[in-house]
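[1] okay, sequence plus prediction incoming.
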Amino acid sequence: MGRQSISNGHKLTILRDLEERLHNGESLKSVARSHGVDPSQLRKWRKNREKLEMSSKGNKSLGKGKKSSITHLEELIIGWAHELRENGIGISYCRLQVRACQVDENFRSKPKVQQYHMIRRLCMSNGLVVGRVTNVAKDPPQQAIDEAREWLQEIRPVISVSNLAQIYIINMDQTPLPFSLAGQSTLELRGTRSVTVRHSSNNKTRATASLAVAADGSKLKPMIIFKGEPRGTVATRELPASRYANQLALCCQHAAWQDNENMSMWIDECLVPHIQQRADGAPVVLFLNHFSCHYSDIVKAKFDSIGVQLKLIPKGCTSVVQPIDVGVNKPFKDRIKSQWWEWMIGFGEDGGNIPTPSREDVQHWVVEAWNSIGAHIIQNAWRKTDLSYFPEE
């Protein structure tokens, strides 16, 4: 009998037909013959029926295939990919291939075709597949709303205990900080064929800000992650000498993303100072999204050591239940952009290239923007995540 590929969904259909025909007195061999499969295959499928029902019906096999040879890059590649998708940024195998070349010299030395297949296998083993972009409604999908409602019902008893103060109910998230915020559109006279916009040079440079807020309206010290060597000259000499070093946690990372190392730094420099005045035994609840470095073993152990309860927000629900996404990121970025425009205007209206903003410029913008976010903005963000699903009676 020739080889054929049968999806898990089709296997289940054959098994249902088998049960009906066995009930009517037919033999397993005759059923197998009618479907063009070997009887031993039917027996194997019957034995693994529960696994088949739990698997994706489009899959051809219950196995995950050959194990990826670059699992040591999983956090740097897959974690980074999840963070990009959280921010709505498109990714591809080739983009992840470039990322892997940037962070691993051994990977970079391999042939390009081999690199591509290694990245593809790593993605597949982590459930990342190619998907077409779809038109998304302005309002969140009903499924996300239902999942958010169920999650909130589970969380409310946790944050309603009498000894949990609002100042110790905290949400943290990352947001990108482009060094140039020039938009892709402008007003121009009708009929103009070439439309240009003035921006600073090197306008693809960016950093990442890790922002955290508490339910009482208070703010934790922000962290800025610049692109660079974690133990290079910028990280060890320039940033510690910054005039904003007391108001910001500053560090470098190869791609300017949050990772295990600077996540631990955020805990020590931003979270611990905020919660150190609490009474002995008083609980602290921290809400984070499903970014890999938020719940790695190293980070979870650190949270446990300081008595912080980590609560992960369901995937796809951050836009409706994460306070920073709901009501803090936009006013923060609006204030950053306003300062960037003021900085741009400072170079006058003459032509010529405008230099890239310095790291100190970015630090200044973050400090000014963060200080101008009032407690009422933060409280409204927390209130919105709650009242969206639990309206006042």
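    Arrived safely.
[2] drop to CA atoms for contacts and neighbour counts, all remaining ones
    Noted.
[3] how many residues are close by residue 367?
    Using other CA atoms under 10 Å, residue 367 has 16 neighbouring residues.
[4] in contact with it, which residues?
    By CA atoms under 8 Å, 6 or more residues apart in numbering, the contact list for residue 367 reads 244, 247, 248.
[5] shouldn't the second one be within a helix?
    What it means is residue 247. No. Counting by DSSP: H, G, I helix; E, B strand; the rest coil, residue 247 is not part of a helix but coil.
[6] thought residue 257 was touching residue 208?
    Yes. The criterion here is CA atoms under 8 Å, and residue 257 meets it with residue 208 at 6.3 Å.
[7] shared neighbours of those two, anything?
    Common neighbours of residue 257 and residue 208, using CA under 8 Å, 6+ apart, are residue 225.
[8] wait, residue 75 touches residue 291, no?
    No. Using CA under 8 Å, residue 75 is not in contact with residue 291; the gap is 9.6 Å.
[9] higher neighbour count, the two?
    Shown here are residue 75 and residue 291; by other CA under 10 Å, residue 291 has more neighbours (23 against 17).
[10] this is the other structure I want to compare:
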Amino acid sequence: MRVTAMFSVTLSGKNLPPGIIWKGETTTTFERVGGCLVIQQPKPWVDQDLLLRWLEHTFPTLYDGPGQFLVWDLMRAHIGKRVKAACVKKEVRMYVVPGGLTSYLQADDVGIYKSFKDRMSGLITAGKESDAVTYMRGGNPDPRQSRWLLTGSPLPGRGSQKKLS
């Protein structure tokens, strides 16, 4: 099962709600689940369309005011033509961290992503070992049955589990 997580922080240090992308039927709006913004699409990664929807949802005040800027890594969706055009239209300047330097210049790569991945790996392993997971014909876990990861609901047959915090 592939899941993509998007993390962002403001210049003042405020963490914004994480975005979680599941593989599934396309949903056009973000749903708030367990403090996260959840959306589904056939390929569970960030593309330009999803990034533009996320910007409109997450940054309505920032994105609509002049004199704002965003700092991106060199991911393809971040530097796509439509994202650039939307930022130009909204008078939002873009700064891109050169390839190969992200881990040195973005503390979130170590400080946030690592702790998130460490916590998620235990939950995913527990879920796979429980009877809460159903599998699709190809042998992959059915992502529609994986909402317990974000809600912190107990796994059937396993007692309670820790919530993400």
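    Nice, thanks for sending it over. A quick note: this is a predicted structure, and the numbers were derived from the prediction, not measured.
[11] can you calculate the TM-score here?
    Once the chains are overlaid, their TM-score stands at 0.70 when taken by TM-score structural alignment, normalised by the length of structure 2; 147 aligned residues with a CA RMSD of 3.2 Å.
[12] compare residue 257 and residue 208 of structure 1 (neighbour count), which wins?
    Neighbours of residue 257 of structure 1 and residue 208, each counted by other CA under 10 Å, are more numerous for residue 257; the result is 24 against 21.
[13] which residue of structure 2 sits opposite that one in the alignment?
    If you follow residue 257 of structure 1 across to structure 2 using TM-score structural alignment, you land on residue 45.
[14] what's near enough to touch its match?
    Listed by CA under 8 Å, 6+ apart, the contact set of residue 45 of structure 2 reads 3, 4, 21.
[15] now, among the residues you listed, which is nearest to residue 89 of structure 2?
    Distance to residue 89 of structure 2, by CA to CA, is smallest for residue 21 among the contacts of residue 45 of structure 2, at 26.6 Å.
[16] what range does the helix or strand hosting the closest one cover in structure 1?
    For residue 21 of structure 2, the host element (DSSP states H and E) is strand 19-23. Using TM-score structural alignment, strand 19-23 of structure 2 lines up with residues 223-227 of structure 1.
[17] with stretch 74-90 of structure 2 instead?
    Matched against structure 1 by TM-score structural alignment, stretch 74-90 of structure 2 falls on residues 290-306.
[18] in that stretch, what's buried?
    Burial within stretch 290-306 of structure 1, assessed by neighbour count using 16 or more other CA atoms under 10 Å, is assigned to 290, 291, 292, 293, 294, 295, 299, 300, 303.
[19] quick one: contacts of it?
    With contact meaning CA under 8 Å, 6+ apart, stretch 290-306 of structure 1 is reached by 75, 79, 82-83, 258-260, 263-264, 272, 288, 309-310, 312-315.
[20] ok, longest helix in structure 2?
    helix 113-129 (DSSP state H).
[21] now the very next helix or strand once past that one: which residue numbers in structure 1?
    On the C-terminal side of helix 113-129 of structure 2, the nearest following helix or strand under DSSP H and E is helix 148-151. Here helix 148-151 of structure 2 aligns to structure 1 at residues 361-364, judged by TM-score structural alignment.
[22] whereabouts in structure 2 does stretch 175-191 of structure 1 align?
    Counting by TM-score structural alignment, stretch 175-191 of structure 1 lines up with no residues of structure 2.
[23] related to what we said a few turns ago, how close does the strand holding residue 21 of structure 2 sit to structure 1?
    Comparing strand 19-23 of structure 2 with its match in structure 1 after superposition yields a mean distance of 1.8 Å (mean CA distance after the TM-score superposition for structure 1).
[24] same for that strand, what does it pack against?
    Judged by 3 or more CA pairs under 8 Å, 6 or more residues apart in numbering; DSSP states H and E, strand 19-23 of structure 2 is in contact with strand 4-6, strand 36-41.
[25] what's that strand in contact with?
    So strand 19-23 of structure 2 is contacted by 2-7, 36-46, 143 (CA under 8 Å, 6+ apart).
[26] just the buried members of those residues?
    Buried members of those, counted by 16+ other CA under 10 Å: 5-7, 36-41, 43-46, 143.
[27] got TSV for those residues, with distance to residue 16 of structure 2 too?
    What follows is those, written out as TSV (distance: CA to CA, whole Å):
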residue	distance to residue 16 of structure 2
5	12
6	10
7	7
36	9
37	10
38	13
39	16
40	19
41	21
43	23
44	20
45	19
46	17
143	24
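[28] so which of the residues you listed comes closest to residue 111 of structure 2?
    Nearest to residue 111 of structure 2 out of these is residue 7 (CA to CA; 11.3 Å).
[29] isn't that closest one right up against residue 36?
    No. Applying CA under 8 Å, one finds residue 7 of structure 2 not in contact with residue 36, separated by 10.1 Å.
[30] identify the contacts common to these two.
    By CA under 8 Å, 6+ apart, the residues touching both residue 7 of structure 2 and residue 36 are 17, 18, 19.
[31] for the second one, which residues are in contact?
    For residue 18 of structure 2, the contacting residues are 5, 6, 7, 8, 35, 36, 37, taking CA under 8 Å, 6+ apart as the criterion.
[32] and the first one, by the same measure?
    When contacts are counted by CA under 8 Å, 6+ apart, residue 17 of structure 2 is found next to 7, 8, 35, 36, 37.
[33] so which of these hold up in structure 1?
    Compared against structure 1 with both residues aligned by TM-score structural alignment, their matches' CA atoms under 8 Å, the contacts of residue 17 of structure 2 retain 7, 8, 36, 37.
[34] list just the nearest of the residues you listed to residue 126 of structure 2.
    Nearest member of these to residue 126 of structure 2, counting by CA to CA, is residue 36, at 20.4 Å.
[35] relative to residue 15 of structure 2, how far out is that closest one?
    Noted for residue 36 of structure 2: a distance of 12 Å to residue 15 of structure 2, by CA to CA, to the nearest Å.
[36] ok, now residue 165 of structure 2?
    Taking CA to CA, one finds residue 165 of structure 2 at 13 Å from residue 15 of structure 2.
[37] what about those two, which has more around it?
    The residue with more neighbours, out of residue 165 of structure 2 and residue 15, is residue 15; 12 against 8, by other CA under 10 Å.
[38] next, the contact list for that one, please.
    Here residue 15 of structure 2 is in contact with 7, 8, 9 (CA under 8 Å, 6+ apart).
[39] okay then, goodbye and thanks.
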